[in-house]
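Asker: Here is the input, now give the coordinates:
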Amino acid sequence: MSTFDFTTSTLTFEAIQGWKVETVEAFLRFKQKDFSLSDAEIQKCVDCSFNGTALLKVNKDGLMSFVGLRYGPALNVMRFFQILKNQSKKRHRVTDNTPEFCRQIATPFESLPSIPELKTKTILLKPFNRKIPLEQNLYTKCELSCYDFPISDYFVKYDEEHAYSPIHLSVLCYIALQGTEVGSSKSSRIGDWDSLIRNPTSVLRKHFDTKHLWDADREEKSTDDGLIDAKRLLISKMKTWSPSLYGDLKYILAYAAGGAQLQFYAIDPSLNLHVISDRLNLDNLQGRVEALICIFNIHRIIRSMKSLLPETVVPVWKLFKRTYGDIFIADTQIEKRIHSFSAYPFSNMTVLKNIYRDTKDIKNIIHAVSDPWIDNNSYKVILAPVGINRTPRTEQEVKAAIRCVLNALVGLHKFGYVHRDVCWPNILQLTDNSWMLIDLECAGTDDESVNFDPLKDWAPEVIETKKYTKKADVYMVGRLLRNVFISLSEKAYEFERATTAELDSRLTAQEALQHPWLSNAK
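Answerer: Just a heads-up that it's a prediction; the model follows:
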């Protein structure tokens, strides 16, 4: 296993020459997204016993013919190392100043541009506070290809003698502007979209908080004529404008991509789509230059939105990986998937279908839009509503959340079900400031044996007997008070003791709702 720390160590030509095969593999995985490499292509490098010396000596054609990389990834790898080789010819060490450049380039606007201002299509092409260094040959190529566009307003020739340069940023811009030869399939277009849109976005995010706004809305189609469909889908997939998602924003930013065609938009609270850029052709250099400039200015706009955002932002239109599957969050619904469901240890399809059907009218609990289903051994369910994942910050909020959780448990227990994983990550706040219990995929029936390892904060009797009862859920509610980092009153601790007492003395969910501590919970 490689011990080289790519996030803190200085990459030099000399250091790479000493890399073993496992270090090269670790580096390629670290840069996998930047290079648009697949897992299979990285494994091919390992199978070819590529060490640091071999990596530095091989050329693009060798990576394609000998290793078997695609054109785009092979070109990206070679560009990166060519720039590194050029830097290594100098006698002094060059310091990567990407963080400072990113902060200066993406400086917020003095005031948030309005939609009428954005529709002039000039805001996204505003010059930055600092010019981005480009490799000299590429800069010259941009000047010649974009003869009617002011390249010098945005970029400057890369000065290899300068000790403080944004190496990482310059490499990403080099890859983004050079482009790759791509086919018409969506898979072949993804690497191009990554290099031009997602990779620069990723490096910008490392140095300031965008609060997921660039994930707000995007749609991509593989062919040029797919831009119209992509534009239509931008709006059709949005169901509502939720203050919990967008706070006091006047608009969110979006883009549609159809093959080599790219266009940027603003979407207002009435879900109207406003065009804020020309249609950019990524098959020519000027189109790519303008697209990259738009990306940087979009992040300037995003930084200007900060004061209008809600305290906690739901990362909509984003896929989150989980241990057993993933979840995709849209604006009004969530798609949850569990892969290899036949091996899933916590519940079964019969129980889950019945739970979602029986609890569809219960308040303060997540609901299934339709019955869960199995597709190629993958469990899927569409859930609503969308909530905010945050831990209460005051005792009053703790009381409100616990009252809502107990209401949900009373409903579950009425039908003979138990939740089995009552914890703060599974309790979300809704737009009306109520709270909701989620993740029924660990639920089961009352007083049945459990055949999986104990979860955190399970009651002692469950660990001893391997049987989970309704009162074990109440025990987990009591343990919630131990997992908030605020000062609580004595009455709160009385509630905790009553809900975590020995099994025979422990309150039921209905009894816990009547506890004096919850008397003024809202």
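
Asker: From now on I want contacts and neighbour counts done on CA atoms only, so please keep to that.
Answerer: Noted.

Asker: residues touching Ala472, list them.
Answerer: Each residue near Ala472 by Cα atoms under 8 Å, 6 or more residues apart in numbering is listed here: Arg420, Trp458, Ala459, Val462.

Asker: Please generate a structure for the following sequence too, so the two can be compared:
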Amino acid sequence: ITANGPLVTKRNFAVAGYYANGPLVTFVAICRPPESHDMPNIINIVNSNLALRWERIFHLRRIINLSIIIELVQEVIGFHETAEFIPIVREGRQIIEVCGKNIKKTYISPDAHDRVEMLVNIYGKLMQKGVPNVDRLDHADKEKDVVYLSPKGMSLNPKNQQELLDSITCVLEMLVVLHDNEPIYHQDIRWPNIIQLPNALDVPSKWIIIDWKDSDGYPNNLADHLTQDEHAPEVFQQNHGGEVDIWSVGKLIMDANRWIIGLSQRITQFGRDLQSDDRPSAKKALKRFKKIKRKIS
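Answerer: Below is the predicted model:
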């Protein structure tokens, strides 16, 4: 059976596929196993005998009709950040490869060794602090300036209010621990650096924060290589604190407000407050956000 893509609802999970026996091709729906069973439930949808000309024509028409739902299926599946096994050169500093189980990053800039050392250090601190909802360093080859990171996920924006609630909750949970004892600041929290883990059956959905190359502790220097329209004003000043990450969470919400129709005003107001001059700590922000979730759910 060859799976072409998942079709997902809140309660059901099915994969469109087919199998062939000689010229006889059968389209099927592969559904989750019934209770107390391990084998998936295979439902035959339609047969086509490709030995017959008129059935070949009907088969082609069925494929054309199925193509209509490809875009809808893609919205469910999402996009991987990069194609698998194809090296991508970014900013002339690193080569990224999406491998079978993890992400391989090879640094090629003059400061490649320092960058790998920095990542080894930061991921070690994330592990020591027990920071949730982040990727992890599987292996670092300092001689070749290579790091392997996991888990893999899907680079896509939340497509509805529920997914936005899930993703912002994951980010704030991460920041509560990150900003605690011996604080670390990510400094570059944007939707491209937040990925969804690919388990369509999980409710709530699970999101993790990646790309820690710009993270820093305290004291710190100004991060003048970042863009002013996507980052907090304080990040361009020395010795800033967690307010830079809180501002970024507010921007996540305000950005999502552009494509999520009917987003609750409670959520958008929360986003504005996170970008105000009087920003809460991560702990207070998470507590308030959970109250908002309860009120609108």
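
Asker: what's the closest of the contacts of Ala472 of the first structure to Asn199 of the first structure?
Answerer: Arg420 (40.2 Å; Cα to Cα).

Asker: How is that closest one classified with respect to secondary structure?
Answerer: Here Arg420 of the first structure is recorded as coil under DSSP: H, G, I helix; E, B strand; the rest coil.

Asker: Looking at the second structure, name the residue matched to it.
Answerer: Aligned counterpart of Arg420 of the first structure in the second structure: Gln187 (TM-score structural alignment).

Asker: ok so, going back, so which of the contacts of Ala472 of the first structure wins on neighbours?
Answerer: Counting neighbours by other Cα atoms under 10 Å, the top entry in the contacts of Ala472 of the first structure is Arg420, with 28 neighbours.

Asker: Isn't that residue up against Cys442?
Answerer: Yes - with contacts counted by Cα atoms under 8 Å, Arg420 of the first structure reaches Cys442, the gap being 6.3 Å.

Asker: so who does the residue minimising distance to the centre of the second structure touch?
Answerer: For the second structure, the residue nearest the mean C-alpha position is Ile195 (1.2 Å; Cα atoms, centre = their mean). Going by Cα under 8 Å, 6+ apart, Ile195 of the second structure touches Gly153, Met154, Ser155, Leu156, Trp207, Ile208, Ile209, Ile210.

Asker: Turn the residues you listed into CSV, columns for secondary structure.
Answerer: Output for the contacts of Ile195 of the second structure, formatted as CSV (three-state DSSP):
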residue, secondary structure
Gly153, coil
Met154, strand
Ser155, coil
Leu156, coil
Trp207, strand
Ile208, strand
Ile209, strand
Ile210, coil
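
Asker: just the buried members of those?
Answerer: Listed as buried from the contacts of Ile195 of the second structure are Gly153, Met154, Ser155, Leu156, Trp207, Ile208, Ile209, Ile210; burial here means 16 or more other Cα atoms under 10 Å.

Asker: how about the helices in the stretch 1-150 of the second structure?
Answerer: All helices of the stretch 1-150 of the second structure, identified by DSSP state H, counting those that start in this stretch, fall at 53-67, 70-77, 112-129.

Asker: residue contacts, the equivalent of Lys125 of the second structure over in the first structure?
Answerer: Mapped onto the first structure by TM-score structural alignment, Lys125 of the second structure lines up with Asp358. Residues near Asp358 of the first structure by Cα under 8 Å, 6+ apart: Phe415.

Asker: Mind listing what's buried along the strand or helix carrying Leu227 of the first structure?
Answerer: Under the criterion of DSSP states H and E, Leu227 of the first structure resides in helix 226-236. For helix 226-236 of the first structure, burial by neighbour count (16+ other Cα under 10 Å) applies to Gly226, Leu227, Ala230, Lys231, Leu233, Leu234, Ile235.

Asker: Distance to Gln43 of the first structure added to those, as TSV?
Answerer: Output for these, formatted as TSV (distance: Cα to Cα, whole Å):
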residue	distance to Gln43 of the first structure
Gly226	34
Leu227	35
Ala230	34
Lys231	37
Leu233	36
Leu234	37
Ile235	40
